[in-house]
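S.K.: Below: sequence and its predicted model.
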Amino acid sequence: MPAAVRFGANYTPGQGWFHHWLDFDLDAVRADLDAIAALGLDHIRVFPVWPYFQPNRTLIRPRAVEQLVQLADAAGERGLDVNVDGLQGHLSSFDFLPAWTQTWHRRSLFTDPEVLDGQAALLRTLAGALADRPNFIGMTLGNEINQFAAGPHPDPDRITPEQAGAWLGRMLAACEEGAPGKPHVHAEYDAAWYQDDQPFTPAHAARLGAMTTVHSWVFNGTAQAHGRDGVATEHHAAYLVELSKAWADDPHRPVWLQEVGAPAPLIPAGHAAAFTEATVVNALDCADLWGVTWWCSHDVDRSLADFPELEYSLGLLTSSGRVKPAGEVVARLAREWRGRVHAPAPRTTALVVDVGDEVLAPRRSVCAPGGSVFEAFARLVGEGVRPAVVLASRVDDKEHLALRGIAEVVVPEEVG
């Protein structure tokens, strides 16, 4: 049944960024949450940094878990639900891996039995600590952890797609053990959809977990090629939502736009509000959208060193809590859509995607910026079409097409 779309923010503390866990200040957190709630948002995504919470494989710090619960309770007092990312191996260009997985203790994040036991214990513990909180949405396994499994990461733990699927299954089961019945999910960056040799695949993203998550960043070649206000740029998030539906076994599987932001200088500060509005409005034209969670709540304070330049300006709020133009846009859209049933018209024309084997997707780069599927989708949108995407293996499945409202299919070569 159609429901209202959720609006939220990825919570980046105004003081100390994610290092705030080292000097946890509940009053500062409350001030941040007040500013987020004042935007009219209904949820946040929270990032307990893995080595701060589990510095030793058999030590999960009780005080850190208690502070996470305090944060969740403070959010609940302000009407904010909470999703928790469990394994923060990577955030804003920095890797955060515990010492017991590195250098002298180097072992695979995805296949070593002892590492798996440690990861599962942390996820189970965090989920269990919040299971009885009414504002706890559920767990995300970690932030874009697929980057550790292939290049361009400088030191990846290479695995096969089968091993990636086994890891996802084990970790999702640990979340379920800790908090039964909650909608636990996993999250990859867009290499899962675009990179031929990435072992985390579109099938994993669209078929494992309670819903599909997509992370939309136009610095991946989209804005460079199409410009700050190009059709492909302003519809990139919507494209990922629709692309994900091609692999979903459930024609109405929920899709969560879990990360999306306006990265400078490709999206200049003066254009951030227009980009934000276009991106969110276009995503809202996709059926089965669970929610939009902007990256991020607060800017990174410039007293902190060595971040890529774009990371300092992605917030809806400044580090001191002042609302920025993009924040005003998100706040207005959240107000306009509060309680409103989300039921876009069906997308009756579907673009066919052929990536070879649909499970392994060895030719998924056709979906990436510059690829035939990506560019055909943008051309169709530019012509006024609202395209869906369908796997080549499903074009003759009349039941599947009917359930999605698809009346005709086109291949990329027929477009433009």
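M.R.: On my side now, so go ahead.
S.K.: okay, CA-based contacts and neighbour counts for the rest of this
M.R.: Will do.
S.K.: Show me where the stretch 1-150 of the chain has its helices.
M.R.: Using DSSP state H, counting those that start in this stretch, the helices of the stretch 1-150 of the chain run over residues 26-38, 50-53, 62-77, 113-130.
S.K.: Could I get those in a markdown table, plus columns for distance to residue 251 and mean neighbour count?
M.R.: Converted to a markdown table, the helices of the stretch 1-150 of the chain look like this (distance: least, Cα to Cα, whole Å; neighbours: other Cα atoms under 10 Å):
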| stretch | distance to residue 251 | mean neighbour count |
| --- | --- | --- |
| helix 26-38 | 33 | 18 |
| helix 50-53 | 35 | 20 |
| helix 62-77 | 33 | 18 |
| helix 113-130 | 29 | 21 |
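S.K.: take the one below as the second:
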Amino acid sequence: MLDEGSPRPLRFGANYTPTRGWFHHWLDFDLDEVRADLDSVAALGLDHVRVFPLWPLFQPNRTLIRPRAVEQLVALADAAAERGLDVAVDGLQGHLSSFDFLPAWTTTWHRRNIFGDPEVIAGQEEYLRTLAAALADRPNFLGMTVGNEVNQFSDAPHPSPDRITRAQAGRWLERMLAACEKGAPGRFHLHAAYDAAWYQDGHPFTAAQAARLGAATAVHSWVFNGTAQRHGRAGTATEHHAAYLIELSKAWARDPHRPVWLQEVGAPAPLIPAEHAAEFTRATLAGALDCPDLWGVTWWCSHDVSRELADFPELEYGLGLLTNDRAVKPAGAAVARVAGQWRGREHRPAVRSTALAVDVGGADAAPRRSVCAPGGAFFEAWAALTAQGLRPAVVLAELAGDPAHLSARGITEVLRVPDVI
């Protein structure tokens, strides 16, 4: 018999991008500016922010974690609490909006593999533990995310990757998560990968790791990955890409009701033109909210990047729910409207009883996971079913004939890719 799990109130938030100085604001931290930014986020009716310390600024030397920087992070969390906002903190930044932020003690003359060098790993553990411990007594602290898409440092297309094996990636994640738990026991600690974990053959960070390690599965949905190029701004695959990643992740989860956090999603121009951003936002949210076991949605990002800052990819400047002057944009109004509609309501969408089986050559290594990428046979079959009005779940091919697994997830019908295309 299907256990539907405990219904959860949906969470709606934003990835906090400071209006003054972007993430470089840590260099000239101004709590009044932060408060004004958070006021504008709270005014949208959101309930949390995800924040990003810059690793080189917080830990400029392997044995120096700057107390003043940690105090500023706590001050930001307290300011958020005053406005009714919970705070999730990413630790190892890592990578943000096309820029890499690695401390000098891991690069050039001190180049060491950030996933494999024992001294680097010990330094990372202490850093994550310190941040978590500093916030452990704050009621509005949700938990740590190990870092923002740090998997991109491990493989192509990064220009200078720190190569590791799948086993090394798994051990590294386990140690980082354990450090977060040591600092703040019992909080919502997890890790986050960009979509190479789901789509790129041979990538050392895997779907199995994403869906089995940590308190929840994080997915980052960006349609500039070939989806919008192939299907257009209003194509089914584009508007349902977030829902697709949520459902794809569940195929690997051992817990049939493991929470999935749509931790990043945005409307990137010009693939999603500014005049259509609100429409894309509404459609994306509708698709995601039709997925059982969704923990919440955290939009990328809170505020536009200032045009005074140079060298960002063009799309990065306009992704905010609010302008750089804190005015609400149409996408921000759309998110606020949906958040208001769901406030106080239980989230219990209908079970997705029809599943599409995905064969990636084995769950753990997934050597053929590119079938799940835009243009791949599985991706296109799932999109075709969705366009027909079905609500397909995803099941691993090796579990498609397992009655206990299917029953636990409420799946009564399994289709195969050749049945669809």
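M.R.: Done, it's in. Given the structure is predicted, the values throughout are model-derived calculations rather than measurements.
S.K.: Distance to residue 94 of the first structure added to the helices of the stretch 1-150 of the first structure, as a markdown table?
M.R.: Below are these laid out as a markdown table (distance: least, Cα to Cα, whole Å):
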| stretch | distance to residue 94 of the first structure |
| --- | --- |
| helix 26-38 | 22 |
| helix 50-53 | 12 |
| helix 62-77 | 21 |
| helix 113-130 | 19 |
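S.K.: Give me the buried positions along stretch 104-113 of the first structure.
M.R.: Applying a neighbour-count criterion of 16 or more other Cα atoms under 10 Å, one finds 107, 108, 109, 110, 111 buried in stretch 104-113 of the first structure.
S.K.: Residue 210 of the first structure: what's its closest spatial neighbour, skipping adjacent residues?
M.R.: residue 183 (5.0 Å; Cα to Cα, 6 or more residues apart in numbering).
S.K.: What count of nearby residues applies to the one you found?
M.R.: 18 (other Cα atoms under 10 Å).
S.K.: How about residue 317 of the first structure?
M.R.: For residue 317 of the first structure, using other Cα under 10 Å, the count is 25.
S.K.: what lines up against it once you look at the second structure?
M.R.: Under the alignment (TM-score structural alignment), residue 317 of the first structure pairs with residue 322 of the second structure.
S.K.: for the helices of the stretch 1-150 of the first structure, which one sits closest to residue 380 of the first structure?
M.R.: helix 26-38 (36.6 Å; Cα to Cα).
S.K.: mean shift of that closest one relative to the second structure?
M.R.: By mean Cα distance after the TM-score superposition for the first structure, the fitted helix 26-38 of the first structure averages 0.1 Å away from its aligned residues in the second structure.
S.K.: The second structure: matching residues for that helix?
M.R.: Taking TM-score structural alignment, helix 26-38 of the first structure hits residues 31-43 over in the second structure.
S.K.: Contacts for the matching stretch, please.
M.R.: With Cα atoms under 8 Å, 6 or more residues apart in numbering as the test, stretch 31-43 of the second structure has contacts from 14, 18-20, 75-76, 79-80, 83-85, 302, 326.
S.K.: 7 Å - rerun?
M.R.: Contacts with stretch 31-43 of the second structure, where a contact means Cα atoms under 7 Å, 6 or more residues apart in numbering, come from 18, 19, 79, 80, 83, 85, 302, 326.
S.K.: burial of the first one, as a residue count?
M.R.: Which is residue 18 of the second structure. 24.
S.K.: so what's the aligned partner of it in the first structure up against?
M.R.: Matched across to the first structure, residue 18 of the second structure falls on residue 13, judged by TM-score structural alignment. By Cα under 7 Å, 6+ apart, the residues touching residue 13 of the first structure are 29, 32, 298.
S.K.: The last one contacts residue 319, doesn't it?
M.R.: Spelled out, it's residue 298 of the first structure. Yes. The pair residue 298 of the first structure and residue 319 passes the contact test of Cα atoms under 7 Å, sitting 5.2 Å apart.
S.K.: more crowded one of the two?
M.R.: residue 298 (31 against 23).
S.K.: Which residue of the second structure is paired with the more buried one in the alignment?
M.R.: Residue 298 of the first structure maps onto residue 303 in the second structure, by TM-score structural alignment.
S.K.: That match: what's it in contact with?
M.R.: Residue 303 of the second structure touches 17, 18, 19, 320, 321, 322, 323, 324, 326, counting by Cα under 7 Å, 6+ apart.
S.K.: now swap in residue 395 of the second structure and tell me
M.R.: Residue 395 of the second structure neighbours (Cα under 7 Å, 6+ apart): 251, 355, 356, 357, 358.
S.K.: Shouldn't it be within a strand?
M.R.: Yes. According to DSSP: H, G, I helix; E, B strand; the rest coil, residue 395 of the second structure belongs to a strand.
S.K.: which residue lines up with it in the first structure?
M.R.: Under TM-score structural alignment, residue 395 of the second structure pairs with residue 390 in the first structure.
S.K.: and the gap between that match and residue 352 of the first structure?
M.R.: Distance, residue 390 of the first structure to residue 352 of the first structure, using Cα to Cα, to the nearest Å: 5 Å.
S.K.: what do you get for residue 376 of the first structure?
M.R.: Note on residue 376 of the first structure: its distance to residue 352 of the first structure, by Cα to Cα, is 10 Å.
S.K.: again with residue 224 of the first structure
M.R.: 25 Å.
S.K.: In terms of neighbours, single out the busier of the two.
M.R.: Ranked by neighbour count (other Cα under 10 Å), residue 224 of the first structure and residue 352 place residue 352 first, with 23 against 14.
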